[in-house]
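Asks: Coordinates for the following, if possible.
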Amino acid sequence: METGKMRNSVSMVLLMLMSTFAAIDIPEAKASEVVLTDAIQIVNGGSANDRMVATDADSMGNVHFVWSRNTQHLYYQMHDPRGDVVISETQISNPGAHRAWHPDLAVDDNDNVHITWTDKASQWAIMYTMIDPSQDDQSGDAAIDDVISLIDDFEVSVHTQNRDWPAIDTDSEGNAHIVWEDSFEELDKFYQQPQIYYSMIEPDLISREAIVAVGETLLTPIIGHKGHPDVAVDLDDFVQIVWDDTRGGKVEMVAPIDTSGSMNTEWADMCVVFYGGYFASGGYFEGLKPMLLRANMTVYETLYALSGNWPSAATSGNCAAAYQTGGSGSQGPRTSPLGLVPGDDSGGIRELTEVVYNNGAVNLPQDGGYYSEFWGPGSTWACMSWRDASGNVPGNPPTQLDHRWNPNATKIIIPISDEGPYGGDPSQQSDDTQSINEAHDACVEAGIIPVPLLAAGFGSGSTNVGSHMMDLAQCPNGFVSMNTRSCPGSNIRLTNAEGQMYSFPTTASNSAELQLMVEAMVYLSTNNSREIYMTILDPLSLLENPPPTWQKGDSGTFVDTTADRYIEDLGPSIDGLGYGNLVVVNDTRITLNDAYSLHPAIAVDNSGNTHLAWMDGRAYGYDIDVNYEIYYTRLRLRGAGEWNGAPDGLPTYGIKQIVDSAISDVEGIEGIPTDRPFGPTLTCPRF
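Replies: Here you go, the predicted structure:
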């Protein structure tokens, strides 16, 4: 069958041409050679804000549009192949309060239009509507929602937390397959990080009801941020789903830590955060590094002991291995970045005896007091080690040794202290303020996110110190406050550094704040660069050959509350016992690049080839705030491996007929006008 994602799509034709001639030197096309029709205005909303349009074509060449008006109601319009309006703008969301976002639509083989969107009016919900345009007289005026709607505003998913970015396609039987990202998961294992969900809807046209064939199914039961899915159904009714994913990403964390006598417990607990163990308050945490290693994410970390003083906890217990990795107290900053050699992913705990203040190097003799609390100049040094005052990258601050950052990782500094940033208490002195101003500016210039932790001990921590940390994390505001800063961005000093300060308590009575801090660290560690992933489902085989433990409407992923785990239904379309399975190809990585790859789109042609397009920053660097181009690849998924569940996915290079290729004009960093730094950016492709 032809899927709605393919039919009569000019974009698909262009990408097919690209894929056919990718390896051939062809002349640059002129606009008149590729534009098949002149642009026409679809709708004149007047003062209304019409946005987030989605479109598809039917078997007769008619084009169907759906969009959000004022991010409130959902509207629909239909044009014939000549571009004439046959059904004018029609509100298809029910009366009442709505906040319609990110609609998508697909036209089935019977020319019925299936629509999904997010309703953010209250608890965010994924919605589904099916309309039959033939029920209208198609005279050019608006239709009546109740007449053309076969299934009206059906709620696919609503829970606590948020969900968004739904996508839809249909199979040869007119069933709707919907995917979306969702921060809810029943076992609450993944710190409310968005995951990819799937559901299949069977429309009952006689009763005008939506029958849930496959219930809400968590497809990505592993920690990490996933988002922006798209879906296409192939000729054999296999459901192919693509999304962007932080698995494969890298993050580097540098922590200048106060080593004065009051910080012993914080050292012990910070090693628990990174390496695992029991907090001083009694709770257990498995550690960022082992947690993310299972999810194919890399955390590079270096914990710096300010002034080279060594609290006992920094050299023993959960810190012992890291202390040894860092030279057992004998080594300062490394001379090479982490991650250049496989397995070299930890800087351990090292001494930091020279920092930056007032554009000069400041020596920190070992004292366990005054010099052990220079976390402000230590933060300046860390950020200037990536980009210095002269704009050099990597930087060369005025110290003998610099921190060598991994060039491709997301970069974060985590200063930790219970006293002022320049020599401890009293804080809020002129040198404290200057050191924070310098650190803030250096981190903004370097694009490094500061996330200071206020050591609270047995209480709530110092407001004066917390205010310094808020000035560093966001922007200085000139007065003592723990409130969120207003950062207009009119200069470097008033630019938001995009960080956040967290309280770091060490007592059981403040366990909620400790949990919040741990969740923040997990979020920072996992919200790094994105790769493109995909999976393949066979829901019709599961429905036709269900195992005894599954019935129609159930989720395709089993929730084992006893063992606190999710069990995916992995296997071939028909296994040795004659039962069907949902996931025939598990998560397969498509891109292998440290840059951000986001917002993928997918389509399948009549020859069974899969076409992917996405926005990619690899031509401009490894940060999220870079220019983006549109990249494309063509995949042949059959023959690269068995579709038997493929627990580890298919081989990335084995499935590619055309390697990742930019199909937009890559100006390059040197070709970007300095007055319009994001002018060439292209985002969010669609087929």
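
Asks: C-alpha from now on. contacts and neighbour counts both.
Replies: Noted.

Asks: In contact with the residue nearest the centre of the chain: list those residues for me.
Replies: Ranked by distance to the mean C-alpha position of the chain (C-alpha atoms, centre = their mean), the top residue is His225 at 4.7 Å. Contact analysis of His225 by C-alpha atoms under 8 Å, 6 or more residues apart in numbering lists 193-195, 245-247, 526-527.

Asks: mind running it again at 7 Å?
Replies: By C-alpha atoms under 7 Å, 6 or more residues apart in numbering, the residues touching His225 are 193-195, 245-246, 526-527.

Asks: Dump the residues you listed to JSON lines, plus neighbour count, distance to Ala508 and secondary structure.
Replies: Shown next, in JSON lines, are those (neighbours: other C-alpha atoms under 10 Å; distance: C-alpha to C-alpha, whole Å; DSSP: H, G, I helix; E, B strand; the rest coil):
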{"residue": "Gln193", "neighbour count": "24", "distance to Ala508": "26", "secondary structure": "coil"}
{"residue": "Pro194", "neighbour count": "25", "distance to Ala508": "29", "secondary structure": "coil"}
{"residue": "Gln195", "neighbour count": "27", "distance to Ala508": "31", "secondary structure": "strand"}
{"residue": "Asp245", "neighbour count": "30", "distance to Ala508": "35", "secondary structure": "strand"}
{"residue": "Thr246", "neighbour count": "25", "distance to Ala508": "33", "secondary structure": "coil"}
{"residue": "Thr526", "neighbour count": "28", "distance to Ala508": "26", "secondary structure": "helix"}
{"residue": "Asn527", "neighbour count": "20", "distance to Ala508": "28", "secondary structure": "coil"}
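
Asks: Before we compare anything, build this one as well:
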Amino acid sequence: MVLRLRLAIFLTLLMLLTPVAPLLSIEQVSASPETNGTASPVEISRVATGILSEPAIVGDSAGNFHVIWVENHSKLMYLAVDSEGSSAGQPSQIGASGGNIKWSPRISIDDSGILHMLWIKDSTSSNCLVYFASNPTTDSDPTDGFYNPTDYSTNNVVCKTNFIIDNIANPNLAVDSQGAAHIVWQDKDDPLDSHFGLPAIRYSMMEANWSSHMADSPIFDTLLTTSPSKSTFPELTITDDDEIVVTWQDSRGSMVEIAVLLDSSSWDGMFDEWKDMCTLLYGGTDRQGWPSPGLQNMADSVGVILLDTIYGLGDYVPPNPADYGNCAGHHNTGQRSNPVILTEQYHTGGIRKLHRTIFNGQMQNGANQYEDWGPATTWACLSWMDANGNVGNASNPPTLYDHRWNPEATKFAIPISDEAPKTGNTGTSSDDDQSIAEAHDACVEGGVVPITVLGEITSSSSNSMWSYGLDLSQCPLGAVSSNPRTCSNINVRNTDAGGRVSQWPATGQNLSQMFDFWMGILHSGTPEVWTTVLDPYAKLSDSSFQRGMPAHSENGGVYSEDIGWGGQVANHFVVVNDTKITDDDSWSGRPDVEMTSDGWFQYIWSDSRQGRSQSDSHELVWKRVNLEAWDFNGQASGIDLSTNFAASSQVQYLSPLDGTGAVGARDADAHNGQGSIIIDDDDLMHTVWVESDGDLSTNITYRRSADATRNPQQNLPNPWYVEVMGQGVGELGPTYDLADWQSEKMSVGGEKILINVDADMFGPSIAVTSDNRRTAAVVWVDSEPCDTGATGLPFGDHLCFRRIQRSILLIESDVPSLSRTLEPGEQVTMNFTIEHLGPSSGNSMDVKLDWSGLPSDWTVTALVGSGQGQILMSPIDSNWQMPSGGNLPVSLIIEAPSKFDATISESHQPSIGIVSTDGIHGASLFLDINLEVIHGLVLDALQNTIQIEQGGSGLLSINISNYGNIWEDVSFPNRTTSSGRQIWGLPYGWEVDFVDHISLLEEGTTTSKNLQITVPENQVPNSVNLTVVATSDKVSQQGVPGAEAAYELTVEVIRKRAGNIIFELWDPIEEVLPGQCAYFMVDVTKHYGDDDVIITVEQGPPDRPESISLEAWRQTNWVVNIDYSALPGGNIVEPTARRYFTSGLSRNIFVELCSPYDALASETQEVTLRAELFVDSQAFDEISMQVVVLPYNSL
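Replies: From the prediction side, this is the model:
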């Protein structure tokens, strides 16, 4: 059994410490492999024998384990165990630890293989937390019995006076990526005297100094829980960003109900206690001037719900003091017990009268009951559960008025008196003993904790009064004694009720120490699991922070934390303030936390389910939380997990749900606790805990998860579920018994009932290696020699060690990398070694390869063995026999799909495994097999620009090349569909003539295809971009590089000049007599697009000067008149103005050409019209009209 040392027994222990020889080698114990599971616990080893403390273990990257423990209270011992489970030396005393008393060893390891150790050492004046870092490879002789590495660094983390019991307790450490150690512990140190004797969580950072061997503390002794609450059992883990995640159990969030049973004989000495009780509970100044903050106020300040009722015995409440001083306003005058329960909203019953008490199972009528605190306690406890087992409101003790307890609260019955428990006599009587025994049993049966507070008693009665109090709060002794009780717990009468005893301060003393005692009661309710996140490197980057100082401050009489952003945003220390992980009324304690690669925090703790007292049985519970779903901005009020349900999981019970959970059952057979968790590099969670037993069938139980980063599925809601082969359903994976022999383990076993689960020592320590085997190991203290059957061993404890392989079968790669990348048609050989980890003398096992995870167009061949004995496995899962203790090579030949079959790049994680044919044993590796398909389609041409006249066509050659590593089938967009024309970029009326498909374009080849482009006549002359797009038929989705090629070419559409504008005239020659006019109707038509047209008169008679009249001018001159009215713009615009013609538009121009009056015969005149495009004068047409004068005979 482990002894937790205290100052009170320090000198005694020094005298009792006698050398007990440690075991110098690991003894192997045969063990049958577990069945129907995924893990294989192998041999059990006995590491040491003696008086042993709780051990600690860590695994390294070479497959070794490092174990430390304290032997005979004074020697810190170390042993390395190799990957085969054999000792790498012998148990060795750590020389740097010295010879003082020590306990609570812890160990961690960093990425460089440096061991970081921690323990508490004790001296006559102080307790110190000691840090020791070392390189185990520098210990020159691991067989000399001393661990003295030359590379080491050590220092005290902190030292505190041991005047306060448990001033330093429950330390833990973790190491970050930079090799610095981060240490947490619980501590009652309270320089501001504001925690009232309650433990708090503290933190320090340590850095090794290999030159001076003196470790440094960059951040010293920092308070993490600044509120006065009971904060205990800290654990920690570290994020990838070297943020520190601390978790612990805390009384904040609990509900406590106290029924104060106060002796009402104020005329007989119980006057000051009445006044003081109100001062303690409701606040105010005591008789000595000490200001009490009030228990109710303190409860409210930290989120504890305190339900209180003060009962005056004998159906009487003394009006003075009950109606005066700090009691004023709390006296429910004349009222007896409240018929309804107290709640968070209605949390105080005030001061009431206790009508009748219970003695010998009956209600007491009459008589003097003012001082019957024994029967009053019986009444209080039977009010919760009566003699018939009825509970809560159904309870019906033999009284008219009963106390109604809140079922969700932790319940305390607290009698206060200065005289004996039955009728207040000063001596001892059988009635006193009977009343105490009856009250004790009622409280034990109901799970109500009796706390005895003695009034201002005289020295003559002190011994008997303390004896009564201890008999009630612990167990009846049957004799008068003020010594603490040793309860056998074999029946109800001998069961420790779990309470304690205190005494009212003497006259002249203030209530400060008594208030601390009551604060201890207030914070004895069901704890919750809390977490905070720290960023020490952000704090160290703060220029105002002095290295070596605490990261909290003490100003104005209060403790303050440095809360805010850390990291790259700011330089605060607390980046997530205290956050509640659990939120229920059960007892949630002994948490542990680790982090998976996806950033989720994995929590375990022990949980009392429906239980509300410290003596209820627990189960091991798991929950995962993603705190990174919130900003690490300090979260000064903590994170409310209910605001993001996706960031946390439902709880999962990991231990078997045992017991009925009945009130007061105290069922040790149903208790599972003291859990530990570790996560390996594959994100598998390993947990171990103590499965308690009322006899000696206590067991160490192990469970392992699947990949903790696996997304929840319908049948696999969390990583602890495994698929039931062939049934399409999931179930909770198996547990493994690591130590199912009869013994006490980690000080648990042999007791029928539970007293206080918080008094359990730490659980078995678990570790896992970071080599390929990922072997787990568990170490624990056992009262038996680890099932060896050995006899004649020295008296004491035994340190047992057991490894858990992934499987008794193992497969390992011959090279570190399991990743291969192949091109189409390529093949690769991967070599593995398969091992049977059983003894060489064992039987062979029928096994087969388990291969899966590649598509059917891949070819996989397996060869087992070597040389002439090599076997081609066909089919690949053929059976063969694997010799026990042997190993065989396996070659896996993987051929990628051919260049014809390959389509796109692929990534696969196939598994290659070795399994026994009965399905019990197996191991596998996930490979990373990649197919690199390179699509290299390229289009080009000798030219990227072509000129085509309106209405014409052009021809160019397109080269299609395959520079990839597969054969390609190539398609081009369909020019007859709207979507295809859109890809080509074809304007309306355009046409292209090109190949639709090319089959089997081999890698490294180029083919050429002609592209003919036809432009419509009405296409406006401009530049048009067309795109030739080639797509691989082997790719279904877009965006695959090289699977699509595009070539953009520019078609410069040039204007068709010939025939762009056409004049037409039926007869261009007319004959007239002198003075007559000829008329012409000229048709003008526009082709090949819309344009502005300019029409001019290129040739014709001269214009008439304005100074000459028309009549005079016509005598000898020709005159032409042109009518443009039918043209766009008509005659309104200038004759030579731009006129907009649309393509195909045809209009008439009317021309009148008149001959002179004096014209001669055969005189001729010609008019020529020209039409040209405004934008291109070379696109034109001209037409001429001619008039000939006929001879005119006159007399």
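
Asks: Now compute the TM-score of the two chains, please.
Replies: The TM-score (TM-score structural alignment, normalised by the length of structure 1) is 0.85; 632 aligned residues with a C-alpha RMSD of 2.8 Å.

Asks: quick revisit: could you tell me which of the contacts of His225 of structure 1 remain contacts in structure 2?
Replies: When you map these onto structure 2 and apply both residues aligned by TM-score structural alignment, their matches' C-alpha atoms under 7 Å, the shared contacts are 193-195, 245-246, 526.

Asks: quick one: which two of the residues you listed are the most distant?
Replies: Farthest apart among the kept ones among the contacts of His225 of structure 1 by C-alpha to C-alpha are Gln195 and Thr526. That separation is 12.5 Å.

Asks: isn't Asp242 of structure 2 right up against Asp176?
Replies: Yes. Counting by C-alpha atoms under 7 Å, Asp176 is a contact partner of Asp242 of structure 2 at 5.8 Å.

Asks: Was I right to think Trp274 of structure 2 contacts Pro319?
Replies: No. With contact defined as C-alpha under 7 Å, Trp274 of structure 2 does not count as touching Pro319 (10.3 Å).

Asks: So those two - more neighbours on which side?
Replies: Set side by side, Trp274 of structure 2 and Pro319 show more neighbours around Trp274, with 24 against 13, by other C-alpha atoms under 10 Å.

Asks: What distance do you get for that one to Glu968 of structure 2?
Replies: Note on Trp274 of structure 2: its distance to Glu968 of structure 2, by C-alpha to C-alpha, to the nearest Å, is 97 Å.

Asks: can you check His116 of structure 2 too?
Replies: 60 Å.

Asks: Tell me the residue in structure 2 aligned with Glu301 of structure 1.
Replies: Glu301 of structure 1 maps onto Asp308 in structure 2, with residues paired by TM-score structural alignment.

Asks: In what element of secondary structure is that match found?
Replies: Per DSSP states H and E: Asp308 of structure 2 is located in strand 305-312.

Asks: Ok, Asp276 of structure 2 next?
Replies: helix 272-282.

Asks: burial count for Asp190 of structure 2?
Replies: Residues lying near Asp190 of structure 2 (other C-alpha under 10 Å) number 16.

Asks: meant to ask about Gln345 of structure 2, not that
Replies: Neighbours around Gln345 of structure 2, by other C-alpha under 10 Å: 8.

Asks: Now check structure 1 for the residue matching it.
Replies: Aligned counterpart of Gln345 of structure 2 in structure 1: Gly343 (TM-score structural alignment).

Asks: Repeat that for Arg802 of structure 2.
Replies: Counting by TM-score structural alignment, Arg802 of structure 2 lines up with no residue in structure 1.

Asks: and if you look at Ser229 of structure 2?
Replies: So, by TM-score structural alignment, Ser229 of structure 2 is matched to Gly224.

Asks: Next secondary structure after the helix or strand containing Pro415 of structure 2?
Replies: Per DSSP H and E, Pro415 of structure 2 falls inside strand 410-417. Sequence order places helix 430-446 as the next helix or strand after strand 410-417 of structure 2, per DSSP H and E.

Asks: Output the contacting helices and strands for that following helix.
Replies: With contacts taken as 3 or more C-alpha pairs under 7 Å, 6 or more residues apart in numbering; DSSP states H and E, helix 430-446 of structure 2 sits against helix 373-382, helix 459-473.

Asks: average gap between it and structure 1?
Replies: Once the two are superposed, helix 430-446 of structure 2 sits an average of 2.6 Å from its aligned residues in structure 1 (mean C-alpha distance after the TM-score superposition for structure 1).

Asks: Give the other helices and strands that the helix or strand just after that helix contacts.
Replies: Counting by DSSP H and E, the next helix or strand C-terminal to helix 430-446 of structure 2 is strand 449-450. Applying 3+ C-alpha pairs under 7 Å, 6+ apart, one finds that strand 449-450 of structure 2 makes contact with strand 410-417.
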